[in-house]
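# Provided below are the primary sequence and the corresponding predicted coordinates.
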Amino acid sequence: MKRVPALVALIVVGASVPAVAADLGARPYGRAPAYAAPIYNWTGIYVGGHAGGAFIGDNSFNGLVLSNYDARFLGGVQAGADFQFAGSFVAGIEGQYSWLGSNQIGTIFPAGFVYSNNQRGLGSITGRIGYSWGPALFYAKGGYAYSDSRETLTFGGAPVTFTLDRNHRNGYTVGAGVEYLFTPNWSAKAEYQYYDFGRSRFIAPAALVPFGTFSNDEHTLKAGLNYRFNWASPVAARY
């Protein structure tokens, strides 16, 4: 008879276990959040440097070809600001200056005059518009160009006063390139840039007037590195 209360107690405890388990609820199983590609931020200002080569375009006086160095080393600095909008579009402005290696172009006229143009550097202030694809930005640019040049004319080794109908210091530039963010603050770029400083002719001395117009333009290839001061969180993730 003493076993009956113990048996009843055991039955009561066994019956209560499912109820307690029900109160605890089912074991939760979480699902890992879906991965989303990072959003790269191009908004901010930047400074950097570049190096590359410059190649003179068509330079001739009505068929009288100017002697020149076909390719010259260039190196310089740039600074600018970008603004990212409408998701992946980027607009910006950039100032750039490149020092040129030896670039003494010139010609000897049949009349005995010797013209030379020592171009020491190229500068530009451009706007640019681009589209970002992940960490890469594809862009086009264009604007004002400046040539740091020194033109001279001599006769028998002595300097001669001369006049051109326009100078070769002010012109325009266009280009395109790609820039890549390899860290939130560092980016590398490669670009092509064309500079055109127009055509001009001698209007004095009179002996050079019949030779017509000549042009001064440049093709450049550059690779550069920028440090970016971002105005917003450089990388965000969307889930």
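Everything's here; your move. Residues are numbered from 1 along each chain as shown.
# For the rest of this, base every contact and every neighbour count on C-alpha atoms.
Fine.
# who touches Phe55 in this structure?
Contacts for Phe55 were tallied using C-alpha atoms under 8 Å, 6 or more residues apart in numbering; they are Asp70, Ala71, Arg72, Glu218, His219, Thr220.
# Now list the buried members of the residues you listed.
Arg72, Glu218, His219, Thr220 (16 or more other C-alpha atoms under 10 Å).
# The host helix or strand of the first one: what's the following helix or strand?
Right, the one you point to is Arg72. Assigned by DSSP states H and E, Arg72 belongs to strand 71-85. Beyond strand 71-85 on the C-terminal side, the first helix or strand identified by DSSP H and E is strand 89-100.
# one more structure, for comparison:
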Amino acid sequence: MNKNLLLAAVSLVAISATAPALAADLAARPYTKAPAMIATVYDWSGFYIGINGGGASGHSTWDLTGVGREGSHDATGGTVGGQVGYRVQSGQWVFGLEGQGNWADFTGDNTSALLAQRNRTKIDSFGLITGQVGYAWNNVLVYAKGGAAVVGVKNEVFSTATGGLLASNSDTRWGGTVGAGLEFGFAPNWSVGVEYNHIFLADKDVTFTGLKTDSIKQDVDMGLVRLNYKFGGPVIAKY
């Protein structure tokens, strides 16, 4: 009996001695670091090409040279066209240069306050060459733009008595433009946006051969919806 008690005591001492070592082995398991989070940031840099469409209102004022004001009218209608440009992003700031060309159908007229005539203006095309400065919140871009504008204009004079065309003059006029836009990158390389542009054209003397000369001033306010495709990688991965 004493022998059995002695064996039991020895076994208990052995178990007590090995328990800390087993606990130490369990605690020594290697720690695995969780994978780092990766955030994707939209990159607005690169060349792009796109299409646009919308509407506009062009305000025209006609002054009969040496006499006085004949009147004003708004030439309204739709437009469709395209644009190509390049942007570079530095931090959240975005800088760009863009060329845009559009077909247009802005038409309006009014009866002269001085003559038995009706004056009509039609803008059938325009182009914009502009610089851009914008600020981006990831895939949302807000920008301002400004530069030069060229507009194709046709001015016509009709008889109020017969309705017949008395004279016409087609002209290409240069001026300036300012505007602003909001653009959203909705898919890799694709973005959609809205844009406002104001085109201002200085007074210009327009001669209607054998009839009269008018000083004509024109301004255009325009709203566009734009769709762009950007060449190159759309995002930058950041840890």
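Looks like it arrived, so ask away. These figures come from a predicted structure and were not determined experimentally.
# Superposing both, give me the TM-score.
Scored against TM-score structural alignment, normalised by the length of the first structure, the superposed chains reach a TM-score of 0.77; 230 aligned residues with a C-alpha RMSD of 3.4 Å.
# hmm, back to that, closest one to Lys2 of the first structure out of the contacts of Phe55 of the first structure, please.
Ranked by distance to Lys2 of the first structure (C-alpha to C-alpha), the contacts of Phe55 of the first structure are led by Thr220 at 105.2 Å.
# all strands of the second structure, in order?
Secondary structure of the second structure (DSSP state E): strands at 39-42, 46-64, 68-90, 93-111, 117-137, 140-159, 165-187, 190-208, 212-230, 235-238.
# Generate JSON lines for these, with distance to Val10 of the second structure as supplementary columns.
Below are these laid out as JSON lines (distance: least, C-alpha to C-alpha, whole Å):
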{"stretch": "strand 39-42", "distance to Val10 of the second structure": "61"}
{"stretch": "strand 46-64", "distance to Val10 of the second structure": "80"}
{"stretch": "strand 68-90", "distance to Val10 of the second structure": "76"}
{"stretch": "strand 93-111", "distance to Val10 of the second structure": "78"}
{"stretch": "strand 117-137", "distance to Val10 of the second structure": "73"}
{"stretch": "strand 140-159", "distance to Val10 of the second structure": "76"}
{"stretch": "strand 165-187", "distance to Val10 of the second structure": "74"}
{"stretch": "strand 190-208", "distance to Val10 of the second structure": "79"}
{"stretch": "strand 212-230", "distance to Val10 of the second structure": "80"}
{"stretch": "strand 235-238", "distance to Val10 of the second structure": "62"}
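# For the residue positioned nearest the centre of the second structure, which non-adjacent residue is closest in space?
The centre of the second structure sits closest to Gly181, judged by C-alpha atoms, centre = their mean, with a distance of 4.6 Å. Using C-alpha to C-alpha, 6 or more residues apart in numbering and skipping the chain neighbours, the partner closest in space to Gly181 of the second structure is Glu195 (4.1 Å).
# The one you found against Lys145, yeah?
No - at 9.9 Å, Glu195 of the second structure does not count as touching Lys145 under the criterion of C-alpha atoms under 8 Å.
# what residues do those two have in common as contacts?
Gly179, Ala180.
# Identify the residue of the first structure aligned to Trp103 of the second structure.
Counting by TM-score structural alignment, Trp103 of the second structure lines up with Trp99 in the first structure.
# Can you name the residues that contact that match?
Residues in contact with Trp99 of the first structure (C-alpha under 8 Å, 6+ apart) are Leu74, Gly75, Gly76, Arg120, Gly121, Leu122.
# Look up how far Ala34 of the first structure lies from it.
50 Å (C-alpha to C-alpha, to the nearest Å).
# quick one, what contacts the aligned partner of the residue nearest to the centre of the second structure in the first structure?
Using TM-score structural alignment, the partner of Gly181 of the second structure in the first structure is Gly177. If a contact means C-alpha under 8 Å, 6+ apart, then Gly177 of the first structure has Phe138, Tyr139, Ala140, Lys189, Ala190, Glu191, Tyr192 as its contacts.
# Report how many residues lie close to the fifth one.
Other residues within reach of Ala190 of the first structure, judged by other C-alpha atoms under 10 Å, total 17.
# Provide a list of residues in contact with it.
By C-alpha under 8 Å, 6+ apart, the neighbours of Ala190 of the first structure are Gly177, Val178, Glu179, Leu221, Lys222, Ala223, Gly224.
# Not counting sequence-adjacent ones, nearest residue to it?
Using C-alpha to C-alpha, 6+ apart, the closest residue to Ala190 of the first structure is Ala223 (4.4 Å).
# The first one now?
Nearest non-adjacent residue to Phe138 of the first structure, counting by C-alpha to C-alpha, 6+ apart: Val178, 4.5 Å away.
# what's the answer for the second one, then?
With C-alpha to C-alpha, 6+ apart as the measure, Gly130 is the residue that lies nearest to Tyr139 of the first structure, at 3.8 Å, once sequence neighbours are left out.
# how far away is the one you found from His50 of the first structure?
Taking C-alpha to C-alpha, one finds Gly130 of the first structure at 20 Å from His50 of the first structure.
# again with Ala15 of the first structure
Distance from Ala15 of the first structure to His50 of the first structure, by C-alpha to C-alpha: 81 Å.
# neighbour count winner among the two?
His50 (21 against 10).
# what do we get in the second structure for the more buried one?
Per TM-score structural alignment, His50 of the first structure is aligned with Asn52.
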